[in-house]
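**Student:** Structure here, sequence nowhere to be found:
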């Protein structure tokens, strides 16, 4: 069973993060005004295979859309997620 992933925005660290069973996964970004660069998605091995990375990316992409920002997917995990989910491809700068 996949855990419930509660994601919080940590603007001081420029990341969206979630902590499950004491392990924190996150996606970091650089806000460039009209665009947002997602540069790293980090999921500890203890949380691997549970959909945590995908949940983080989905949350981050939904945030970009809600803020009217284009996305620069520097992180290969983010780029792969966008390629697999047509509904986010319009966000790519």
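**Tutor:** Happy to help now that I have it. Everything quoted here is computed from the prediction, not taken from an experiment. Numbers count the residues shown, from 1 in each chain.
**Student:** alpha carbons only for contacts and neighbour counts from here, please
**Tutor:** OK.
**Student:** how close does residue 90 sit to residue 12?
**Tutor:** In this structure, residue 90 lies at 28 Å from residue 12, with Cα to Cα, to the nearest Å as the measure.
**Student:** higher neighbour count, these two?
**Tutor:** For residue 90 and residue 12, the more surrounded residue by other Cα atoms under 10 Å is residue 90, and the numbers stand at 11 against 6.
**Student:** give the contact list for that one.
**Tutor:** In this structure, residue 90 makes contact with no residue, judged by Cα atoms under 8 Å, 6 or more residues apart in numbering.
**Student:** Second structure follows, compare the two:
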């Protein structure tokens, strides 16, 4: 669907995509070496309804699986998506 890049820092980072000049992101912070806290998903109104938030969440789940980390979802969007995607329960607490 779209290119999603990850900006990863020592204490946290974000997954980000730019579509038609609009930036959407999902931010996180680190909790030790084994957990990420996803705290915000921001999708501009111009991109709503296009599956951008879900694409960010799917990338987050894929990265967490690849790295063997668990995710604590503080973000309401991610919490809602986790309920819709029980197959993510191996990653999202």
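**Tutor:** Yep, that arrived. Because the structure is a prediction, the values reported are computed rather than measured.
**Student:** List the buried residues of the biggest helix by length in structure 1.
**Tutor:** Of all the segments of type helix in structure 1, defined by DSSP state H, the longest one is helix 52-66. Neighbour-count burial for helix 52-66 of structure 1 flags 52, 53, 54, 55, 56, 57, 58, 59, 60, 61, 64 (criterion: 16 or more other Cα atoms under 10 Å).
**Student:** One more: stretch 85-93 of structure 2?
**Tutor:** Counting neighbours by 16+ other Cα under 10 Å, the buried set in stretch 85-93 of structure 2 is 88, 91, 92.
**Student:** again, but for stretch 24-43 of structure 1
**Tutor:** When neighbours are counted by 16+ other Cα under 10 Å, the buried residues of stretch 24-43 of structure 1 are found to be 25-29, 35-43.
**Student:** what's the offset of it from the middle of its chain?
**Tutor:** On the basis of Cα atoms, centre = their mean, to the nearest Å, stretch 24-43 of structure 1 sits 7 Å off its chain's mean C-alpha point.
**Student:** Kindly report the same for stretch 11-27 of structure 1.
**Tutor:** Centre to centre, stretch against its chain (Cα atoms, centre = their mean), the figure for stretch 11-27 of structure 1 is 10 Å.
**Student:** ok, residues contacting that stretch?
**Tutor:** Contact partners of stretch 11-27 of structure 1, identified using Cα under 8 Å, 6+ apart, comprise 3, 5-10, 28-30, 38-44, 46-47, 52-53, 56-57, 60.
**Student:** Repeat the analysis, applying 7 Å as the threshold.
**Tutor:** Defining contact as Cα atoms under 7 Å, 6 or more residues apart in numbering, one finds that stretch 11-27 of structure 1 is touched by 5-10, 28-30, 40-44, 56.
**Student:** Helices of structure 2, residue ranges please.
**Tutor:** 52-67, 76-84.
**Student:** now the first one and helix 76-84, what's the angle there?
**Tutor:** Interaxial angle, helix 52-67 of structure 2 versus helix 76-84 (axes from the mean of the first three to the mean of the last three Cα atoms, to 10 degrees): 70 degrees.
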